[in-house]
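> Need the 3D shape of this:
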Amino acid sequence: MNNLKGKQVVYQVFTRLFGNTNTNNKPWGTIDENGVGKFSDFTDQALKQISDLGATYIWYTGVPHHALINDYSGYGISNDCPEIVKGRAGSPYAVKDYYNVNPDLADDPTQRLEEFKQLVKRTHNANLKVIIDIVPNHVARNYEGQSTPQGDTPFGASDNTGVDYERNNDFYYIPGEEFQVPEWQHGYLPLGGQSPDFECEYIENPAKWTGNGSRRAQPDFNDWYETVKINYGVRPDGQVDFDILPDTYAHIDYKGHFDFWKDKSVPSSWVKFKNIALYWLSMGVDGFRYDMAEMVPVEFWSYLNSNIKMQKSDAFLMAEVYNPNEYRNYIHKGKMDYLYDKVEMYDSLKHIMQGHGWSDHIPVVKRNTQDIEHHLLHFLENHDEQRIASPEFAGNAEKGKPAMVVSATMTTAPLMIYFGQEVGEPAAENAGFGSPSRTSIFDYIGVPHFQRWVNDKKFDGGQLSKQEADLRDFYSKLLNFTIRSKALMGDYQDIHFYNRDNTEFYNHHVLSYVRWQNDERLIIVSNFHESDWFGFELALPPDLIETWGLQDGEYELLDMLYGAKKQLKIKQGAAKVRVDINPLESFILKLNS
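Okay, here's the model as predicted:
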């Protein structure tokens, strides 16, 4: 039995899009043409609705001040050149000042940090905790750190630019070569060929390495050309200039990791990011999402995360790591709380949702990561992934329902949903940089289906279609059950393969398993087929009947999603429940003993 605290649900919201009610959606449109959301759009009502949906955390994506194309020079903020900004609104992963917030998000840019503090306060009052991004691998090409506190130094400000590498340089350099913008491809031109409303010339001499590791003074169009790579004390030949964490520290808690580093010299970039994280914690932030964490040495994460946990032991730390062979390293030695379960669970579910895969694969994925299952955060959408409803993914938001039930209930790990997912947002707009199927993170744009829920900032779903409202109701029922269920933080047993071997009409479109803790016992069944219903006598294995202490007789089962009642019948030690399951339907059947 687990003694873990209750299951958590992260609601990811792209902050500048949330409250934007402008429906113009002109490709490459300016902030005046297409509009932008503000911190103030997260009203008490809006936050209550997110909490009532079943979220426990809200991840405000795109808060730190990043490079963008809008003239704020009147506020003492330098302009950014289109040649080194993706889109017009800019990538949130090209941070320009880690000690301030995006001026687009403020009603008054001179008070933008205070407006963010008020947002944190409102969020906490709505019983939600706050997550923001830290992007450790790279910063904006034109990083300035204008708001860096006295006594600290912005990234790169003290670098020796005459060498390619020094341990305490924050960036890598290409001495003797000047940065050149990429050769534009696929008909792309910055801002779609438009000119900004201000004069701008970007000079970088010597050139720096690009964020994805390109060592060319002129990066490729497909490189992360708008960013530069941070140096963590890793030499160009891969050798490192920091202490290696002993393997035994995989079994030592964050306090032991903190003690390991407290008397050791570390590269200057480590200290800078530590100070940045502690700064945001002091502002009331409850956790961080780390971008591309596997591109940064695990020793740095041990250092950073142990410092964070010493300041806030319940900080929520989640990260992108896409190499399953490194999962355990970053969890145990890097002291990450949660990693994206993309390459295993997400990719498998997406394959099934698209009509290609079999449900047989899901229990195998679960079994292969059983030792770390609590640390693998599940999702079906985020800002990097295609929308379920887009033709490029599944073409129908309903196809996400069984996969969402599985994502929510199969493990003890947290669940994440992306704003608009709950109303079937398809991301069909051509915003400018990038392409449809993903809601743009680079340009000013509206989010049409989600705007119908926003309903002119009433945040009540008043313009939703019946299908959209019904989908949101499904998400609300599922998420609220998820965060309240004790069984979902308890034990798990697969019954899928037992039924594949023993139950007539049970097939590879269906998935079943059980969860339990103390007196809460659940049987979960999902049908992934988009058009066929199935009927069968679902069977429970004899060892489960013994574990649950069930006797011959009848037990009532109540569906936790929509209230349907079924009967579990046990005769001579054989337990079966009749299941007739519609296309894309799921049951979470609670045993009433």
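> When you work out contacts or count neighbours from here on, use the C-alpha atoms and nothing else.
Will do.
> Surely Trp261 touches Trp301?
No - here Trp261 lies out of contact with Trp301, judged by CA atoms under 8 Å, at a distance of 11.3 Å.
> Which of those two has more residues huddled nearby?
Trp301 (22 against 19; other CA atoms under 10 Å).
> And what about the more buried one, helix, strand or coil?
Assigned with DSSP: H, G, I helix; E, B strand; the rest coil, Trp301 falls in the helix class.
> so where does Gln551 fall, helix or strand?
Assigned by DSSP states H and E, Gln551 belongs to no helix or strand.
> Contacts only, for it.
Shown in contact with Gln551 (CA atoms under 8 Å, 6 or more residues apart in numbering): Ile545, Ile570, Gly573.
> Number of residues surrounding the residue nearest to Asn24 when sequence neighbours are not counted?
Nearest residue to Asn24 in three dimensions, chain neighbours excluded: Asn34, at 5.5 Å (CA to CA, 6 or more residues apart in numbering). When neighbours are defined as other CA under 10 Å, Asn34 has 21 of them.
> what's the answer for the one 10 residues further on, then?
Residue crowding around Asp44 was assessed by other CA under 10 Å; the count is 15.
> for comparison, sequence B:
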Amino acid sequence: MVKKTTFVAGMSILLMATACKTKDVKMNAEKKETVSEKKEVVYQVFTRLFGNKNTTNKPWGTIEENGVGKFNDFTPKALREIKNLGVTYVWYTGVPHHAVIRDYTAIGVSHDDPEVVKGRAGSPYAVKDYYNVNPDLAVNPEKRLEEFEALIKRTHEANLKVIIDIVPNHIARKYEGKSNPKGVRDFGVDDDVTVEYKRDNNFYYIPNIPFQLPDGNKPLNGESHSLIDGKFNENPAKWTGNGSRLAKPDKNDWYETVKVNYGIRPDGSKDFPELPVGYDKLSNKEHYAFWKGKSVPSSWIKFRDIALYWTARGVDGFRYDMAEMVPYEFWSYMNSAIKNANPDAFLMAEVYNPKEYRNYIHLGKMDYLYDKVETYDKLKAIIQGKTPPDGLSYIQKGLADIDVHMLKFLDNHDEQRLASPDFAGSPEKGKPMMVVSTMITSAPIMVYFGQEVGEAGNENGGFGTHSRTSIFDYVGVPNHQRWMNNGAFDGGKLSQSEKDLRDFYKKLLNFSGHSSAVMGQFQDLQEVNRQAALGYDPNHVYSFVRWSDTQKLIVVTNFSSESSNIFELKIPADIIGKWNLKDGSYTIKDQLYGKSTTQLQVVNGEGKASITIAPLESFIYQL
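Next up, the predicted model:
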């Protein structure tokens, strides 16, 4: 979810978790149980925008003016092309039914008040009904669930797997479960609203005080609408999604959502069973057994049932929004239940506090966490010329015990687009960043649709801002639309440079997906070459090795957009020894384009290779 708010200080108490300094061994039982044996590639698509062919892009435009993509736009051809890019999972963002400004009363869906909806198309992180899907995405809104189930089937037929969002921390201000399975009660219907907190209440309340709209909010950009009257009926007021305890939240709060109660008392203490000491070392099966028969808060059960509902319908995994705002004991409960139903489920989450990473992996049983505040932020600083690349090695060392769990990305719906002037400034500058973030880790790599053809997010959708592709508005995505080519999905309208960029992504992702070395060992070459390599430019060049029993790789990349670098790369004796190389000459050839071949000369147990690297160029040399 887009972070447009300052968190309320009181919530910091709610989010405190006991520090857990456990160590992970790369080949331990948990890795075998939960983590893939090959490099996974996640392709995030904003489902509403992927198939939209309309290029009008009027700010605050309606669905009729600016268009919208549908589930059916993911044709077998489109999915084959995504698969051929090297992708293994498609994350369909914005699928669960969220609040929108559109009349769907004919199919039994109530109106949403524009004063508690962001944008015209609505935030995908203000879910209104977890047992159905966004009617905007269906050709026939009444059959929207069937159309999504058909998309799941098509995705599987393309040998791809399906991820959707679950947002346990908050739900839409007006949640209405119109599609609940038999016996499922809506959030909040059984709450005692006379108290601020009760364990089995689904929400936190501000008793006897009605909700008030934030000052300065301008719904629909000031357009008149029958439901815009300066009020929203909620009495008593609930805590807002980001933790605001005010009946009148700020306009920068997540005012369109309400905070879900997981049994954390307002003073931050826990009102549920805690995991015994040592459970950080135990398996999903053992976590599942621990929770069996335990009394847990109502919200835990509701979200577990939601996840299992979608798992039963063929969804292969989930991306959890703002996971660290929910206690890791709940994640243990929910994730172990999902793994019990589908041991291969792919579970990834937003967690931005490095001190909590190991808690959410080992105790919360997450497969993957965003590596945002370390690797992503460091790469952004490097390409913007603010820091040399050496820090990447220190980050890798610090994450070594959990490296396999730290999903890498350069672009997603929350962040500025990689090619935007506010980030890298051009698609070409993203290339060395992409090589490093893909090859430096055995964890999955994620690509946001349009990234592979240089989308820069220049459109003004209305509520959304420049440099990000809006998730709140009906807009088109120009570079992606040129690749889509009116539904042909053949890149027919791309420029030559855009075609070349996509070819780069395709080669890199497919190579990494079939590389045993990228799932093996890592060692940095930066320190030894900074000290010893003749001509090596450590302010712009970064190098490292990856290897397995069957494959040896040397990765060299140049972050400079201006300077070539000619140098003699040193491979230290300890690596030569680990690779069992005798003195002699070994041919190493680049695996991205095959244009660069050089010799690794091993003399007295140390290696050297002559390298000439152009601006923004990268080599993945294979022995």
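> TM-score of the superposed pair?
The TM-score (TM-score structural alignment, normalised by the length of structure 1) is 0.98; 588 aligned residues with a CA RMSD of 1.2 Å.
> ok, back up a step: am I right that the residue nearest to Asn24 of structure 1 is in contact with Tyr444?
Yes - here Asn34 of structure 1 reaches Tyr444: they are 5.8 Å apart, a contact under CA under 8 Å.
> Give the intersection of the neighbour lists for these two.
When contacts are counted by CA under 8 Å, 6+ apart, Asn34 of structure 1 and Tyr444 are jointly contacted by Asn25.
> per the alignment, the residue nearest to Asn24 of structure 1 corresponds to what in structure 2?
Using TM-score structural alignment, the partner of Asn34 of structure 1 in structure 2 is Asn66.
> Likewise for Ser348 of structure 1?
In structure 2, Ser348 of structure 1 lands on Lys378 (TM-score structural alignment).
> That match and Ile575 of structure 2: what is the separation?
According to CA to CA, to the nearest Å, Lys378 of structure 2 and Ile575 of structure 2 sit 26 Å apart.
> just Lys178 of structure 2 next, same as before
To Ile575 of structure 2, Lys178 of structure 2 is 61 Å away according to CA to CA.
> does Arg16 of structure 1 belong to a helix or a strand, and which?
Counting by DSSP H and E, Arg16 of structure 1 is found in helix 15-18.
> nope, Ile163 of structure 2 is what I was after
Here Ile163 of structure 2 is assigned to strand 161-166, by DSSP H and E.
> could you give me the residues in structure 1 that that strand aligns onto?
Counting by TM-score structural alignment, strand 161-166 of structure 2 corresponds to 129-134 in structure 1.
> Mean distance between that stretch and structure 2 after superposition?
Taken over the aligned residues, the distance from stretch 129-134 of structure 1 to structure 2 averages 0.3 Å (mean CA distance after the TM-score superposition for structure 1).
> Give the buried residues for that stretch.
Lys129, Val130, Ile131, Ile132, Asp133, Ile134 (16 or more other CA atoms under 10 Å).
> what do you get for stretch 450-468 of structure 1?
Neighbour counts over stretch 450-468 of structure 1 (16+ other CA under 10 Å) mark 450-457, 459, 461, 463-464, 468 as buried.
> Give the aligned equivalent of Trp579 of structure 2 in structure 1.
Counting by TM-score structural alignment, the partner of Trp579 of structure 2 is Trp548.
> From Pro541 of structure 1, how far out is that match?
Shown here: Trp548 of structure 1 relative to Pro541 of structure 1, a distance of 11 Å by CA to CA.
> so which strand or helix has Lys401 of structure 1?
helix 400-409.
> Just after that helix, pick out the following helix or strand.
The first helix or strand that comes after helix 400-409 of structure 1 along the chain, using DSSP H and E, is strand 415-418.
> Tell me where the stretch 151-300 of structure 2 has strands.
Here the stretch 151-300 of structure 2 has its strands, by DSSP state E, counting those that start in this stretch, at 161-166, 170-172, 205-206, 237-238, 257-259.
> In structure 1, which residue range corresponds to the fourth one?
Using TM-score structural alignment, strand 237-238 of structure 2 lines up with residues 207-208 of structure 1.
> So which of the strands of the stretch 151-300 of structure 2 is nearest His514 of structure 2?
Proximity to His514 of structure 2 (CA to CA) singles out strand 161-166 among the strands of the stretch 151-300 of structure 2, at 17.4 Å.
> And the contacts of the closest one?
So strand 161-166 of structure 2 is contacted by 88-96, 152, 155-156, 307, 314-321, 346 (CA under 8 Å, 6+ apart).
> now swap in stretch 69-83 of structure 2 and tell me
Under CA under 8 Å, 6+ apart, the answer for stretch 69-83 of structure 2 is 43, 47-53, 136-139, 147-148, 151, 154-155, 158-160, 487-489.
> Would you mark the buried spots in it?
For stretch 69-83 of structure 2, by 16+ other CA under 10 Å, it's Gly69, Lys70, Phe71, Asn72, Asp73, Phe74, Thr75, Ala78, Leu79, Arg80, Ile82, Lys83.
> Please apply the same query to stretch 2-22 of structure 1.
Buried residues in stretch 2-22 of structure 1 (16+ other CA under 10 Å): 6-22.
> Run the chain-centre distance for that stretch.
9 Å (CA atoms, centre = their mean, to the nearest Å).
> before we move on, what about stretch 602-622 of structure 2?
Stretch 602-622 of structure 2 sits 33 Å away from the centroid of its parent chain (CA atoms, centre = their mean).
> what do you get for stretch 293-310 of structure 2?
Averaged C-alpha coordinates place stretch 293-310 of structure 2 at 23 Å from its chain's average position (CA atoms, centre = their mean).
> what stretch of structure 2 does the helix holding Arg16 of structure 1 fall on?
Here helix 15-18 of structure 1 aligns to structure 2 at residues 47-50, judged by TM-score structural alignment.
> average offset between that stretch and structure 1?
Averaged out, stretch 47-50 of structure 2 is 0.2 Å away (mean CA distance after the TM-score superposition for structure 1).
> what does that stretch contact?
Contact partners of stretch 47-50 of structure 2, identified using CA under 8 Å, 6+ apart, comprise 68-71, 73, 92-95, 136-137, 449, 474-477, 480.
> which helices and strands sit right next to the lengthiest helix in structure 2?
The residue-count maximum for a helix in structure 2 (DSSP state H) belongs to helix 496-513. Helix 496-513 of structure 2 sits against helix 430-439, with contacts defined as 3 or more CA pairs under 8 Å, 6 or more residues apart in numbering; DSSP states H and E.
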